[in-house]
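Asks: The following block contains a protein sequence and its predicted model.
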Amino acid sequence: MDGVLIVDKPIGPTSFDVVRRVRALGSGRKAGHTGTLDPMATGVLPVCLGDATKIASFITEGDKEYEGVVQLGVETDSYDATGKVVAERSIAAVKPAEVERAVAAMQGEYWQTPPMFSAVKVGGKRLYELARKGEEIERKPRKVNLERIELTRYDAQTGAATIFVHCSKGTYVRSIAHELGEALGVGGHLMALRRLRSGPFSLDRAVPLPVILDLAASGRQDEIARFVVPMSEALAELPEARLDETRARKVAYGMVLGARDLAESGLPRQEEGVRVRITGPGGRLLAVAEQRQGTLRYVRVLVTPQDLLGS
């Protein structure tokens, strides 16, 4: 079973827990997730199965969409509901219009500092390992892009602000919650988070983890297979170069595709550096490449000559 299983992760398990449970379904194949979700978060978690683990890094590159609930007036050390409360302030004077303006002002590119309670490595150690010891160290800010962020609901009585976020990879929504609280002068933390989309995969394609486990327990592996997205479709956001059998073998041998190969592949000329998926007969994903000086430079070749024997 090679492809991507879109899991609707529940509250509680870590992303690795989900992968471990999927791996234990009996396929005996490799499995890995693309883009970590904290235990308190729910929603879209793409799990790559078998050979699809080879394209996990490309799937991770995609934008993400979230719905989050920010609790204003309460600040925690982890910036989310799992942390220890470090400050509390009244939200009585906070007006809905102020919250809306503060949220809108966050849209665009900016440098975000990863929270101490995160999996980022510094000096070979995870930041959360240091944070649990009470240590805080300097972190390098990262450029992130909040392509769209808006307030969808605000409860003035409780201080709960629901936000929609469309952001680039590597964005910490709990940092957004913390920064929103700082901007309003009352503090805040992320109370709940649901991922609505990860790259090309949206929530409407996700299968709840309990459903997957129930199907496995009742021996209905074929029904699980119906939910698996083929590798080529998993990279559907990338432009496609479609090759015949002869040219597919060139890719398998790592040979450069010439101008005529590309002209007959149906691929329009791309901007320099744009990533492209190369497919062969039957839509099989052969490689991922980048447009470089009029040709394609392979980033990852996914087939060998032996794979294409008899194809």
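Replies: All right, it came through fine.

Asks: contacts, neighbours, all on C-alpha from now
Replies: Fine.

Asks: Would you mind identifying the next helix or strand past the longest strand along the chain?
Replies: When the chain is parsed with DSSP state E, its longest strand is strand 142-155. Once the chain leaves strand 142-155, the next helix or strand it forms, by DSSP states H and E, is strand 160-167.

Asks: coming back round to it: list the buried ones in the longest strand of the chain?
Replies: Neighbour-count burial for strand 142-155, with 16 or more other C-alpha atoms under 10 Å as criterion, is recorded at 144-146, 149-151, 154.

Asks: of those, closest to Leu262?
Replies: The shortest gap between Leu262 and any of the buried residues of strand 142-155 belongs to Asn145, at 33.1 Å (C-alpha to C-alpha).

Asks: Just give the nearest non-adjacent residue to that closest one, would you?
Replies: Glu109 (4.2 Å; C-alpha to C-alpha, 6 or more residues apart in numbering).

Asks: do the same with Glu100
Replies: Ranked by C-alpha to C-alpha, 6+ apart and with sequence neighbours excluded, the top spatial neighbour of Glu100 is Leu151, at 5.7 Å.

Asks: Please, where are all the strands along the stretch 201-311 of the chain?
Replies: 201-202, 207-208, 240-242, 275-279, 285-292, 295-301 (DSSP state E, counting those that start in this stretch).

Asks: how much space is there between the residue nearest to Asn145 and Ile59?
Replies: 21 Å (C-alpha to C-alpha, to the nearest Å).

Asks: Also Leu49?
Replies: 13 Å.

Asks: And those two? Which one has more around it.
Replies: Taking neighbours as other C-alpha atoms under 10 Å, Leu49 and Ile59 compare with Leu49 leading, 27 against 23.

Asks: And for the residue lying closest to that one once chain neighbours are set aside, the neighbour number?
Replies: Sequence neighbours aside, Ala31 is the residue nearest to Leu49 in space, at 4.6 Å (criterion: C-alpha to C-alpha, 6+ apart). By the criterion of other C-alpha under 10 Å, Ala31 has 25 neighbours.

Asks: Please compare the first structure with the one that follows:
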Amino acid sequence: MTAPLLAHATPHGRMYARSTSEQPAVPSITTVISQLPTSLGGWYGHMAASALARDPRLPGALGSPAELRTAVRDAASAAERYRDEAALRGTRVHHYCEQVALRALGRPEELDAARLALEEQGEGGFAQRFDEWWDLYDVRPVEPELTVWNTTLGYAGTLDLVATIGGRTCLIDYKTKNTDRDGFVKALDDKVVMQLVAGMKAEESLVDPQAGGWEAWAHGDQPLLLGVAVGQTEVRAMRANPAVLKNHWLRFCALRRAWEAGLDAEDAGRALLPLGPPPGRQVPAEPALPAAPAH
């Protein structure tokens, strides 16, 4: 949900450069994971139907085909609007979480402005619950928004936070979540484990984005991998099961190869070529148009 300095939007997904003066060279962790097949057809249909059912114009539009088409067209974009609004909310929440860490580290921060931005959108609960979780878990930040790089496999990404909790180094990824009807934050997707294990397998971390300064990755020695669901009613931390990390890493490696294979296929040239009939065969003539009726 953040926009790291070295990340760039490209036709091949988000990619990272080694410095601000270089071109993007490797895909982001999230771009690699996006190679997983997903089917959102049912969700898109549900969002469109729900938006149309709630549209106050619907009763009056039933007798007007033009107005009904307008209402249907607006409803069809409901999923995109919801997605875009959720992305903006996620960015605001992630920004607030980063500012909390920066203040704890004694660095320049915009914590008050970040909290105000949430409150103005009716999202102050995210900040309140996050502060409670931060204090309860006694989070001690080491580095927020840390960009990491793996040259061997060829990818990069940005960790939301490296911190210590209870004396253990933790790699943390925040996920902004809605609340269910029982008041609990909705469950994290298992894909967060892939995201975290890819961060753990980094080989370098960024020191100076302008000059392209990197140092050896210092936090890959069996850290705790935490997915933290941040909601309006609670914050819930989930630990990646150490027994499954190898499987999720191998899956990530396969997805990285799939991403590269997709690029190779696109660059190989046209996939379909026209084919004419065998030599000596004639293409059937176009059928004659019927004559216009006499007046």
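Replies: Looks like it arrived, so ask away. Here the structure is a predicted model, which is why all the values come from computation and not from measurement.

Asks: What value does the TM-score take for this pair?
Replies: The TM-score (TM-score structural alignment, normalised by the length of structure 2) is 0.23; 115 aligned residues with a C-alpha RMSD of 6.5 Å.

Asks: picking that back up, tell me what angle the longest strand of structure 1 forms with strand 160-167.
Replies: Interaxial angle of strand 142-155 of structure 1 relative to strand 160-167 (axes from the mean of the first three to the mean of the last three C-alpha atoms, to 10 degrees): 150 degrees.

Asks: So which elements touch strand 142-155 of structure 1?
Replies: When contacts are defined as 3 or more C-alpha pairs under 8 Å, 6 or more residues apart in numbering; DSSP states H and E, strand 142-155 of structure 1 sits against helix 96-104, strand 108-112, strand 160-167.

Asks: Tell me which other helices or strands the next helix or strand after the second one touches.
Replies: Going down the chain from strand 108-112 of structure 1, the next helix or strand is strand 121-122, by DSSP H and E. The elements that strand 121-122 of structure 1 packs onto, with contact taken as 3+ C-alpha pairs under 8 Å, 6+ apart, do not include any helix or strand.

Asks: Could you name the helices and strands sitting against the helix or strand that strand 121-122 of structure 1 is followed by?
Replies: Next in sequence after strand 121-122 of structure 1, counting helices and strands by DSSP H and E, comes strand 125-126. For strand 125-126 of structure 1, there is no helix or strand it packs on, judged by 3+ C-alpha pairs under 8 Å, 6+ apart.

Asks: all strands for structure 2, in order.
Replies: 7-10, 13-16, 26-27, 140-150, 155-165, 168-176, 204-208, 213-216, 224-230, 235-239.

Asks: okay, the angle between the fourth one and strand 155-165?
Replies: Right, strand 140-150 of structure 2. In terms of direction (the same axes, to 10 degrees), strand 140-150 of structure 2 departs from strand 155-165 by 160 degrees.

Asks: ok so, going back, quick one: which of the buried residues of strand 142-155 of structure 1 is nearest to Val70 of structure 1?
Replies: Nearest to Val70 of structure 1, judged by C-alpha to C-alpha, of the buried residues of strand 142-155 of structure 1 is Tyr154 at 9.4 Å.

Asks: looking at it, that closest one is touching Glu98, isn't it?
Replies: No - applying C-alpha atoms under 8 Å as the test, Tyr154 of structure 1 and Glu98 come out as separate, 10.7 Å apart.

Asks: about what we covered before: to Ala261 of structure 2, which of the strands of structure 2 lies closest?
Replies: Proximity to Ala261 of structure 2, assessed across the strands of structure 2 by C-alpha to C-alpha, is greatest for strand 26-27 (12.8 Å).

Asks: So what would you say the end-to-end distance of stretch 15-29 of structure 2 is?
Replies: 9 Å.

Asks: Sorry, slip of the keys, the one I care about is stretch 27-47 of structure 2.
Replies: Start-to-end, stretch 27-47 of structure 2 (C-alpha to C-alpha) is 31 Å.

Asks: Let me know whether the residue nearest to Leu49 of structure 1 touches Arg21 as I believe.
Replies: No - shown here, Ala31 of structure 1 and Arg21 do not form a contact pair, counting by C-alpha under 8 Å, at 9.9 Å.

Asks: Which residue ranges of the stretch 151-300 of structure 1 form helices?
Replies: 173-184, 209-217, 221-225, 231-234, 245-252, 259-263 (DSSP state H, counting those that start in this stretch).

Asks: can you put the strands of the stretch 201-311 of structure 1 in JSON lines and add mean neighbour count and distance to Ile176 of structure 1?
Replies: Formatted as JSON lines, these follow (neighbours: other C-alpha atoms under 10 Å; distance: least, C-alpha to C-alpha, whole Å):
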{"stretch": "strand 201-202", "mean neighbour count": "20", "distance to Ile176 of structure 1": "22"}
{"stretch": "strand 207-208", "mean neighbour count": "18", "distance to Ile176 of structure 1": "27"}
{"stretch": "strand 240-242", "mean neighbour count": "22", "distance to Ile176 of structure 1": "35"}
{"stretch": "strand 275-279", "mean neighbour count": "24", "distance to Ile176 of structure 1": "30"}
{"stretch": "strand 285-292", "mean neighbour count": "21", "distance to Ile176 of structure 1": "33"}
{"stretch": "strand 295-301", "mean neighbour count": "18", "distance to Ile176 of structure 1": "33"}
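
Asks: All set now, cheers.
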